[in-house]
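Q: predicted model and sequence follow; I will ask about them next.
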Amino acid sequence: MKVIIVGAGIGGLTLALMLNQRGIDCDVFESVRELKPLGVGINLLPHATLQLQSLGLLDTLAETAIETSALHYFNQHGHAIWQEPRGVAAGYPVPQLSLHRGELQMLLAQEVVKRLGASRLHTGMAFESLQQDAQGVTVRFRNRATNTVDDVRGDVLVGADGIHSTVRRFFFAPFDHLRFSGRMLWRAVTDAAPYLDGRTMFMAGHQDQKFVCYPISEPLRQQGRSRINWIAELRVGQDELPSTDWNREVDASVFADRFASWQWDWIDIPALIKGAEAIYEFPLVDKDPLPCWTQGRACLLGDAAHPMYPIGSNGSAQAILDAACLAARLQAIGKDHRSSVELALKEYEAERLPLTSGIVLRNRLNGPEQVMQIAHERAPEGFAHIHDVIPEAELAEIAIRYKRLAGFDPQALKP
């Protein structure tokens, strides 16, 4: 069996490694001519970290990533709403990891080259179309270096080419519309002094004004400093999706005044904003869940299948879980049962589509971050103690309900 993977992001590269581990032939095709460590920070929750551990990557990741110790929620006045241990401290068999997205992608790409060979990672190859027959698929790519077309033959096509997926558009154009939340994100990284224990992630505010922080560099932490990934979020008062460049660099003056008073005894948010070398603007968008992910011998994976709000730290994690599920389903076919490819893809879809659709919809309701919104609605001027506003049992139930939905309930991951 030969699998053609479109997209060399986290999901596509992880799938390539998992297929290779199972003895399944595959090639990865990426539209950009050169992979670069782009982006900002991401979190790998324990259910995703377990999958990367199965690939033998955990020790390498631990050299770079922060082992996140805790997650804290605050209101816009700096009053504590909820806090909980994370990763090993919360009883998981593996840590929660926070790191630079580009560093993770480059690590995965290097492992693909090492394990599969450099000839299996094709850059500058843009997906154009697909034809299927009883024996397999023929995928047409545009070579961006030569502006010629190349036809590649395989047994399965996997579209793992992100939120702007051309594979998704090819099959599901009526369902490819972006859904804008009316909120804008500004994302950046700032090197600064550590806050709290140097390994804590926190969120403050409510759904119309929020600030998220977490450190992402273990080497810098060991030097007594902190590389802090942060996200400022505001409702911008417009219903239409902005037409500006999604990854454009902006000046802090666009939003910083809204956070000018967010200075508490353990963190200075205005100073973090001021200290960033570059700030990038993104609209907060997702897409409606698809009715299906498969068409014959072709399927979708990761953000191509289920783009979701970056709430609950689940985007990259769900792509990795998709890859693990799909690799297992394809392995179960056996080398001499090509007629079962379609069934394997449908089984993958049946397992993963309902779960991820639930996360997409729950994230629209702010997922576990809804505790901040509840606190804001019940006590907009703040409180002496959170349990005067939200009972502890209600807070705990919101936290565990999302963990169960997203697949990282501590009890479910115990060995």
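A: That came through fine. Numbers count the residues shown, from 1 in each chain.

Q: from now on I want contacts and neighbour counts done on CA atoms only, so please keep to that.
A: Fine.

Q: burial count for the spatially closest residue to Asp239 that is not a sequence neighbour?
A: What sits nearest to Asp239 in space, not counting adjacent residues and going by Cα to Cα, 6 or more residues apart in numbering, is Gly182, at 5.5 Å. Residues near Gly182, counting by other Cα atoms under 10 Å, number 18.

Q: would it be right to say that Gly182 lies in a helix?
A: No. With DSSP: H, G, I helix; E, B strand; the rest coil as the criterion, Gly182 is strand rather than part of a helix.

Q: can you tell me how far it is from Ile400?
A: Remark: distance between Gly182 and Ile400 (Cα to Cα, to the nearest Å) = 28 Å.

Q: try this one side by side with the last:
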Amino acid sequence: PLGVGINLQPHAVRELTELGLGDRLAATGVATSFMTFVDRYGGQILALPRGRAAGYRWPQYSIHRGELQMLLLDAVGGVRLGLRFEDFEQDAAGVTVLLREVATGRERRERVGVLIGADGILSAVRARLHPGDDPLRWSGIQMWRGIADAGRVLDGSTVLVAGTNHAAKLVTYPVSVANPRALNWVAEVKVGEPGTIESADWSRAGRLEDVLPHYADWKFPHVDVPALFAASPRLLEYPMADRDPLPFWGEGRVTLLGDAAHPMYPVGSNGGSQAILDARVLARWLATEPDPAGALAGYEVERRPPTSALVLAHRSLPIEDVVRLVSERAPDGFEDIADVLTAEELQAMAAAQRGITDADVQALNQRASWNVR
């Protein structure tokens, strides 16, 4: 399976569970217990309960992205690969999609009822719907990722966040029930000033010698960071980037979903979860609204405002400012966080993190199912 780790928030796990995938998720991913923030020396700043430990009826899962993709593929069935989108034309009765076979270069035309561009941050469907100025917005942060056979960290079900991406930050979490030693890691390093960039290839190979110097002396009780990086058979490297929220997603029988619609910085463990919510809301509208164009319009009205707000919230990175305070006030580490941050500052940090990751516990637990039948 391709890729590295991904986190699924309880609001997304609920939707997959109601589609019959709960047991498969539980057998594959690790139910997250805490998100624990530490400084670069391993001193604990804050530990936030996650998933069921936070009161949700559904867990949060950390899972290998490729395993999640295979799980979804098995559930869906008929997927055709090897086709590249090029253009579309629509009329009152449907959409004609122009595709090209990657292997042969042969042109194909498919007639469909609706066209959903779910083709990621480099979406060709988005470019067709929104030609012109829609640049990738880079945060100035470069990211390296990998998975290593490294052993348990803390209780074996914790997302550990060390440091701050104002300088260098590390996120680790387990991703496999079958192999509890499999530890996903993400290194985030500030290497430049924010601006626009031309590409954001998420599958580009990274090099150990590029990331290791930023973490050469990062060794604390939970993780030997240089050893973790060195134990990873493959590294990926890509910029932390997004795009500006759109004034509209689609037109008529064509719309966008997931990162094609609202690419956001991966700082809240929420991008994949929001795509799952998109899909469920879209499916509900298509199942209950006789007019396909009306269904797509209703879906956009429901999903575009909250996801646009999340894109902007992820840019502000409020929790990073609090963690930076720790590094400024205690540059050589600390024994008790109460000597560094006030109770009010810790509460603000917790609220900032919940603001970009969490759904309201009571609202999610009590909301009626989106299942139509």
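A: Done, it's in. Since the structure is predicted, the reported quantities are computational estimates derived from the model, not experimental observations.

Q: now compute the TM-score of the two chains, please.
A: Put the two chains on top of each other and the TM-score (TM-score structural alignment, normalised by the length of structure 2) is 0.91; 364 aligned residues with a Cα RMSD of 2.0 Å.

Q: Ser261 of structure 1 in helix, strand or coil?
A: The three-state assignment at Ser261 of structure 1 reads coil, by three-state DSSP.

Q: quick one: residues contacting it.
A: For Ser261 of structure 1, the contact set (Cα atoms under 8 Å, 6 or more residues apart in numbering) comprises Pro270.

Q: quick one: map it onto structure 2.
A: When structure 2 is aligned by TM-score structural alignment, Ser261 of structure 1 is paired with Asp217.

Q: quick one: residues contacting the residue mapped onto Gly140 of structure 2 from structure 1.
A: Taking TM-score structural alignment, the alignment pairs Gly140 of structure 2 with Gly182 from structure 1. In this structure, Gly182 of structure 1 makes contact with 235-241, 283-284, judged by Cα under 8 Å, 6+ apart.

Q: and Val13 of structure 2, by the same measure?
A: Contact partners of Val13 of structure 2, counting by Cα under 8 Å, 6+ apart, are 22, 58-61.

Q: one more time with 7 Å, if that's ok
A: Applying Cα atoms under 7 Å, 6 or more residues apart in numbering to Val13 of structure 2 gives the contacts 58-60.

Q: one more: Leu81 of structure 2?
A: Taking Cα under 7 Å, 6+ apart as the contact definition, Leu81 of structure 2 lies against nothing.

Q: give me the distance between it and Arg100 of structure 2.
A: Counting by Cα to Cα, the gap from Leu81 of structure 2 to Arg100 of structure 2 is 11 Å.

Q: in structure 2, which helix has the most residues?
A: The residue-count maximum for a helix in structure 2 (DSSP state H) belongs to helix 292-316.

Q: give me the number of residues near Ser71 of structure 1?
A: If you look again at residue 71 of structure 1, you'll see it is Leu, not Ser. By other Cα under 10 Å, the burial measure for Leu71 of structure 1, its neighbour count, is 17.

Q: what's the counterpart of it in structure 2?
A: By TM-score structural alignment, Leu71 of structure 1 lines up with Met35.

Q: so its match, which state does it fall into?
A: Secondary structure for Met35 of structure 2, judged by three-state DSSP, is strand.

Q: grab the nearest non-local neighbour of it.
A: Nearest residue to Met35 of structure 2 in three dimensions, chain neighbours excluded: Val159, at 4.6 Å (Cα to Cα, 6+ apart).

Q: ok, Leu16 of structure 2 next?
A: Nearest-residue entry for Leu16 of structure 2: Gly22, 6.5 Å, with adjacent residues in sequence omitted and distances by Cα to Cα, 6+ apart.
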